[in-house]
Every structure is written in C-alpha cells, then in structure tokens.
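*Asks:* Predicted model, plus sequence, below.
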Amino acid sequence: MNHAPQLRIPAVYMRGGTSKGVFFQLDDLPEAARVPGPARDALLMRVIGSPDPYGKHTDGMGGATSSTSKCVIISKSSKPDHDVDYLYGQVSIDTAFVDWSGNCGNLSSAVGPFAIAHDLIDAGRVPDSGSCTVRIWQANIGKTIVSHVPVTNGEVQETGDFELDGVTFPAAEIQLEFIDPSDDGEGGGSMFPTGNLVDTLDVPGVGTFDATMINAGIPTIFLRAADLGYTGAELQGAINEDKAALAKFEAIRAAGAVRMGLIGDVTEAAKRQHTPKVALVAPPVEHVTSSGKALGAGDVDLLVRALSMGKLHHAMMGTASVAIATAAAIPGTLVSEAAGGGERTEVVFGHPSGTLRVGAEARQVGGQWTVTKAIMSRSARVLMEGQVRVPADAMQGH
C-alpha cells in the first residue's frame, strides 16, 4: 500500500494581539492552493487540524478556539500605494469550512512585522531604529490598514513593555489605523445598513430586542446586556457553559445577519460563522476580570462582551474593537448610550480579560454618519518559524 508523504510548506506561527495563527507567503503555497477554492480550503483545514469532532485540534496547529484557528496569506500588494495584500481565513473547528467573509483585527497587527521580516518592504523604508509604516490591503473586505511597526537595529522589535489585557506577557507596541473602516460593500450600502442607529430586532422563538447594527471593522450587532438578563461583567464560563444561551445568541446573530443584508435567509448563517458578531454592552460595574484583577466602575467608559464563532471571546476581537470605537463616537447608538452618551473620539471599554482603549473619528456628511479611521494599539510576536507539514493527499480531489 502506498502512503502519501508529507508536504513541507514554509510558514510562521505568530501571535497578533489576542489571537494567533499560521502565516504563509502566497508563493510558498502548493500551486493548487495559490488561488481561492476547495484546494486552498482543504489545505488550511488540514494545517489547523479541522474538522475535529473532538474539538481539540490535537493533529494540527490550531488551538481549538476561535482566537487560535486562523490562517493568513500574505503577498506583495496588487493595489497601488500599498505594500502587501493580507488575506485571512477563519477555520471552523468542528466542520469542514473556512470563512473568508471578514478580517481579523488582532492578526492585523502581525502582518506588518511579517512583511518587514520577509523583505516585502523596500529596504530603504526600514529605518535602523524607529517606526516603519506598512500599508496593508485587507483583501477580505477591501480596506486599508496602516501599521506602525517598531524597528531596532534594522529588525522588527518584538519585545517591550506594552501590556495588552488578554496577553500574558508584555511586548512592543504596534499602532494600527483602520482607514475608512465602515463596510459599505455589504448590506444596505452604508455604515448602518438599515439606516437606523437603533432597530427593533425580532428573533422568532427568542424575543424582540433593541439593536445597533453596524458595518465598521466587522459587521456587528450590539445589544443591551440587561435586555438579555446579563450585567455585562460576565466571564466566559457564564455564557459558554450555557448551551441554551449559546443557541439564543446564534438565533439573534442569524436574524441580525438577514436584517443587515448579509444573508438572504437564517439557514445561510451556518456558512457565515465569522460574521456578523454579536456583542452585549452595559454601563460600568465593579467586577473581577478573568486574570483576577479588580475593575472599578470608574476604570472604564462601558463594558462589552462579544461572541466569536459561537462562543464568548476571552478578550475582544480587534475588528469588533473598531466597531465599538465607531459606535461609541456616534450619539444615539446603544454603545454610546452605555458609555454615557455624547460625542467622543476615544473610549475605554472593559472586556473579560481587562480593558482596551480605542479611538475613532466620526462625522456626519449629508445626514449620513461616516468614520475616517479607527485607531488602536496591539502587539505581535513570532512564536515559531520553519515549515509546517501536511499530508500530500490533504488536497486530493480538489
């Protein structure tokens, strides 16, 4: 009996923000996987170790959570005035599916360092010491991200004293600018696809809720935590160990996706697991974070709890942070309401692991709200580099 050998594919395992994933250069992938399609999806699923009915990713590089089941493909940019194209795949854990519908804001912070380290940036633009600006084309959603990467002695600086709640160790700070982050390519063609800052969302079998549905950073449905019986200070176990609650949130997500014009029918939601996100917002209350740190009501402007891939996130997705910053800057949204109302250019919110400061520049043009950019700080670090091995028959039949 013949056994297929293993392919050896150059790859880098990187942490970006509170996520981590396997990074590839496009030209290093097997030829069949250099273009979108079943062969690429099959390869990336095998790299991660999906689908895994055990939910452990024992036979792959994934970490069996939404934050760690990710792949990134980087190439020289096809767009003028950009350095690299960045394509992101969210790999489902227990089903044979790769979701290409959105971006990962956390892993966005690792793209600039990867590009510099792999000579995808003109050497003349990389200072001996200082900050290197990398212009990234986010190919999933067709948006620009500007990354400011610290450089020391001509190389990416990875260590430092910047602390990010949800990440155990400090590292070097990377500032990200999400340019024109409102996603006007989907839904109703505007930041608020329904045209309203707050809608009444009817979810059959679950209830009727006020909701702010926004396309900024990533399509997100914001709900008042209190309307669903929560305080907004919940940690992962309070929701992730409650199957009835998870089913309720998935029904809300599906109904919101239809209302936002992202899908035509709720039955399509299973094939669009990455977007939209569902998030609960609440005014600050004193509580203890997942690390055991006490968080006072005066330490943040509001509390936010967000679900990703069907589970409460341990911290906050970077793209959802963009949505939070944008909605907080616009009076009348549920996010602004939870933060105390009024106009603001930045907000500090509490998540299960701690706090995060994000900023956004929003303004009204012709009666329509628009946001020019959202800003946040993250960090990134190479965890391992070399070659990932995948059975040669992983793409068989594709």
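*Replies:* Thanks, I have it.
*Asks:* switch to C-alpha atoms for all contacts and neighbour counts from now on
*Replies:* Noted.
*Asks:* ok, and for stretch 291-302, which residues are buried?
*Replies:* Leu295, Val300, Asp301, Leu302 (16 or more other CA atoms under 10 Å).
*Asks:* Quick check, the third one in contact with Phe349.
*Replies:* Meaning Asp301. Yes. Counting by CA atoms under 8 Å, Phe349 is a contact partner of Asp301 at 5.7 Å.
*Asks:* mind listing what Lys20 touches?
*Replies:* By CA atoms under 8 Å, 6 or more residues apart in numbering, the contact set of Lys20 is Tyr13, Met14, Ser67, Thr68, Ser69, Lys70, Leu107.
*Asks:* Quick check: which element contains it?
*Replies:* strand 19-25 (DSSP states H and E).
*Asks:* Quick check: next helix or strand after that strand?
*Replies:* From strand 19-25, the next helix or strand downstream (DSSP H and E) is helix 38-48.
*Asks:* let's bring in a second one:
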Amino acid sequence: MAFPPQIRIPATYMRGGTSKGVFFRLQDLPPAARQPGPARDALLLRVIGSPDPYGKQIDGMGGATSSTSKTVILSRSERPGHDVDYLFGQVSIDTAFVDWSGNCGNLSAAVGAFAIASGLVDAARVPRDGTCTVRIWQANIGKTIVAHVPMAGGEVQETGDFELDGVTFPAAEVQLEFLDPADEGEGEGGGAMFPTGNLVDDLEVPGVGTFKATLINAGIPTIFVNAADIGYTGSELQDALNGDAEALRRFETIRAHGAVRMGLVASPEEAARRQHTPKVAFVAPPTDYLASSGKAVAAGDIDLRVRALSMGKLHHAMMGTAAVAIGTAAAIPGTLVNLAAGGGERSAVRFGHPSGTLRVGAEARQAGGQWTVTKAIMSRSARVLMEGWVRVPGDTLPTT
C-alpha cells in the first residue's frame, strides 16, 4: 500500500512571554488552509500533535500544556493604520478542536518580531536601530495591539537583560499596548465592559455554591472570584490543583455557569466547546509566599495575588490577556480585583502569580455611569527558537 509523502510548510517556532507556539505566514499555508474551516483546523491539529489521548503531543510540536499548544497565522493587513493581521488558534491537547474565540497575550509579544523578520512590515517603517512600532490587528477579537520591538543593526534584537518571571533566561524587552481592550460584544449589560452591568455579582453555581464574582470583558473574558470563598488561599502552585480532578471539575463548572451569566454561551454544555474563553481566576490580598522556582515573593512587593486557569488547568504563570483583565479590573474601584489590592484608584498593579510577579498598567475612566479603558500596558519578551519547515503527513489535508 502506498502512503503519501509528508508535506513541508515554512514555519517558525517562537516563545512569546510565557508561551510557545508555531508561527505561519498565511501565504505559506497550503491553499486549502488559507481560509478558516476544517482544512485549516486539521492542519494545525496535526502540526501540534492533537488530539492525543496520551496527553503528551509526542507526534507534534505541542508541549502538552495550554501554554505550548498554540498556533499563530499572520498576514499583511489591509486595515488602515495597521501593519499585520494576527490570528491565534488555541489547540486542544486531547480533543480535535482549535479554539479561535480569543487572543493569546503572551504570544502577542512575538507577533511584531515575526512580522518584521518575515517581511510583513513595510521596510520603510523599520529602523535600523532603536524601536520599531508595529500596529497589529488582533483578528480573533477585533482589537488593536501596538508592539514596540527593539532593533539593532537592521534586525530584531532578541537578547537582553529583561527578566520575566516564568521564563528562565533574560531577553530583550518588548512593550505591548492593548488599545481599547474591553469587549464590545452584546451581553446583559448592553455590550459594556461588565456584561451584567455590575462590578460584582452573586454567581450561583449548582453543586458548588453561590459567591461573589467580578465578570469582566477586557483582554479576555474573565471570571474573578475571591480565593477564600472557594476554599483556597491564593498562594497555590500548579501541583495543588492540577492533580486534583475534583477541584478542576469544580472550576470548570464555575467557568461554564459564569460563561452563561456573561452571555458568552447559551448553556453550560456549550461552554465545553469553547475551552479558551472565558478564564477563571481567584484573587487574594498580598502575603509572603514561595514561587514555583523557590523564589521568595514578599507581601510588600505585590498589591495582590492572582491564580488563573487556562484550558482546564492552573496556569504556571499568568496568561497575557488575563493580565490585561487583572490590570483593567484593578483600575476600577469596587471590583474584587481592586478590593483585593486594597481598593481605591490606581493606574498600575503588581500581582503575584505562581511563577513570581508581573506589573500591568491600565488607563480607566468613567463617563455616563459606564467604565471604559483606553489601553492596558505591559512588558514581555520574545525569541525565535527554531525556523525552517514543519512537516505533516500528506493525507492531513483533503486532496481536492
């Protein structure tokens, strides 16, 4: 029996923030995968090595965690005032599913560098030295991200002394601005940042309980709850949750019912088919704790502690989009995030996560009883890990 040979596709494997993913130029994908649909999803699943019932993604580029099961497709933007269109696909590990419902804030840090190196940014706009400002259209959520990418000798500068907790080695700093990060989709609150119209709601979750929650659409839809209300301290590391199947089931139940309350899905069952959004996070006031690396985090160095789940597991650090949600909620007096940080008005917050700390700023204002955020700002780093071609079996894509 004859088997089709593998096909090879130009690709780059990059780290962005505390995530890794496979980056493609749209023009380099096989024709059948240049449009959204089953062929594109099938290709990306095979590239990453999903679905894998063993949960290891051994036969693909994925790293068997939500942070390393990611794909990015970029193309020159036809949208005025933008350089590149950025599409993010979160690949499920154990099911045949690619979630296109949200952004990856961490990989956003690598988009500008990849766009410059791949010739997707007009050469006249790329300085030989200094900083290249790349305006990115985030196609999943319809938002603008501005990346400030360091340049040296006509090439992207990747090495440097910027340290990011959750990443072992230092690199060059990339500053990101998430413009108008609040979701403007329809919800109970008429498309407001807070879809229920409230800064804090009583969220009833059958089989779990009723507790206070801040439901916010900023960066990525996020459900914030108080750690103490659900039986946690706020200093937990991954092992405390990810080996506890019952705890993860409870968090998924919270996520599903929160998604319904936010108007993202019609039923809890539908939430299971939308794994990437919303996120669930729990917050607590500052206290001393040990990060996963053994590093001591002092209460005086942070404003609050936050733990967040992604794709059903506690994240090892913090998702970039969730960091935007944290910074936004912290800037608005009365949210659970703001109260955990001590209350009052603030333009920036430093929070403790399982791998250390992160600072994020947000510009919030209230007009006509509605809160808006003009932008959120944070720094990340990015680096090319490997470039060339990724290969997949020739029968991955349809022949017609």
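*Replies:* Everything's here; your move. Quick caveat: nothing in here was measured; it's all calculated off a predicted structure.
*Asks:* overall similarity of the pair, as a TM-score.
*Replies:* Scored against TM-score structural alignment, normalised by the length of the first structure, the superposed chains reach a TM-score of 0.99; 398 aligned residues with a CA RMSD of 0.8 Å.
*Asks:* In the contacts of Lys20 of the first structure, find the pair that's most separated.
*Replies:* Tyr13 and Ser67 (13.3 Å; CA to CA).
*Asks:* For the two, indicate the residue with more neighbours.
*Replies:* Under the criterion of other CA atoms under 10 Å, the comparison of Tyr13 of the first structure against Ser67 puts Ser67 first, with 26 against 21.
*Asks:* Show me what the more buried one lines up with in the second structure.
*Replies:* With TM-score structural alignment as the criterion, Ser67 of the first structure lines up with Ser67 in the second structure.
*Asks:* Surely its match and Gly17 touch.
*Replies:* No. Using CA under 8 Å, Ser67 of the second structure makes no contact with Gly17, being 9.8 Å away.
*Asks:* What's the first helix or strand after the longest helix anywhere in the first structure?
*Replies:* Ordering each helix of the first structure by length in residues (DSSP state H) puts helix 243-259 first. Using DSSP H and E, the helix or strand that follows helix 243-259 of the first structure towards the C-terminus is strand 277-282.
*Asks:* Over in the second structure, find the residue span the next helix or strand after that following strand aligns onto.
*Replies:* Per DSSP H and E, the first helix or strand lying C-terminal to strand 277-282 of the first structure is strand 287-288. Counting by TM-score structural alignment, strand 287-288 of the first structure pairs with residues 289-290 of the second structure.
*Asks:* what's in contact with the matching stretch?
*Replies:* For stretch 289-290 of the second structure, using CA under 8 Å, 6+ apart, the contacting residues are Ser235, Ala296, Val297, Ala298, Ala299.
*Asks:* Dump the residues you listed into CSV; add distance to Ala323 of the second structure and secondary structure as well.
*Replies:* Below are the contacts of stretch 289-290 of the second structure laid out as CSV (distance: CA to CA, whole Å; DSSP: H, G, I helix; E, B strand; the rest coil):
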residue, distance to Ala323 of the second structure, secondary structure
Ser235, 17, coil
Ala296, 21, strand
Val297, 18, strand
Ala298, 20, coil
Ala299, 19, helix
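*Asks:* Next, count neighbours for the equivalent of Gln273 of the first structure over in the second structure.
*Replies:* Gln273 of the first structure maps onto Gln275 in the second structure, with residues paired by TM-score structural alignment. Using other CA under 10 Å, Gln275 of the second structure has 23 neighbouring residues.
*Asks:* separation between Gln275 of the second structure and Trp100 of the second structure?
*Replies:* Using CA to CA, to the nearest Å, we find Gln275 of the second structure at a distance of 10 Å from Trp100 of the second structure.
*Asks:* One more: Asp229 of the second structure?
*Replies:* Asp229 of the second structure is 32 Å from Trp100 of the second structure, by CA to CA.
*Asks:* so which helix or strand takes in the nearest residue to Gly17 of the first structure once chain neighbours are set aside?
*Replies:* In space, and not counting its chain neighbours, Gly17 of the first structure is closest to Asn106: 4.5 Å by CA to CA, 6 or more residues apart in numbering. Asn106 of the first structure belongs to helix 105-117 when assigned by DSSP H and E.
*Asks:* With the second structure overlaid, how far apart is that helix on average?
*Replies:* Once the two models are superposed, helix 105-117 of the first structure sits on average 0.3 Å from its counterpart in the second structure (mean CA distance after the TM-score superposition for the first structure).
*Asks:* So for that helix, what gets flagged as buried?
*Replies:* Buried, per 16+ other CA under 10 Å, within helix 105-117 of the first structure: Gly105, Asn106, Leu107, Ser108, Ser109, Ala110, Val111, Gly112, Pro113, Phe114, Ala115, Ile116.
*Asks:* centroid residue for the first structure?
*Replies:* Cys104 (3.1 Å; CA atoms, centre = their mean).
*Asks:* Pretty sure that one sits against Leu87.
*Replies:* No. Contact criterion CA under 8 Å: Cys104 of the first structure and Leu87 do not qualify, at 9.5 Å.
*Asks:* Report the contact partners of Ser379 of the second structure.
*Replies:* Glu173, Val174, Gln175, Leu176, Val360.
*Asks:* go again using 7 Å as the cut-off
*Replies:* Neighbouring residues of Ser379 of the second structure by CA atoms under 7 Å, 6 or more residues apart in numbering: Glu173, Val174, Gln175, Leu176.
*Asks:* How about Ala297 of the first structure?
*Replies:* Pro284, Val285, Glu286.
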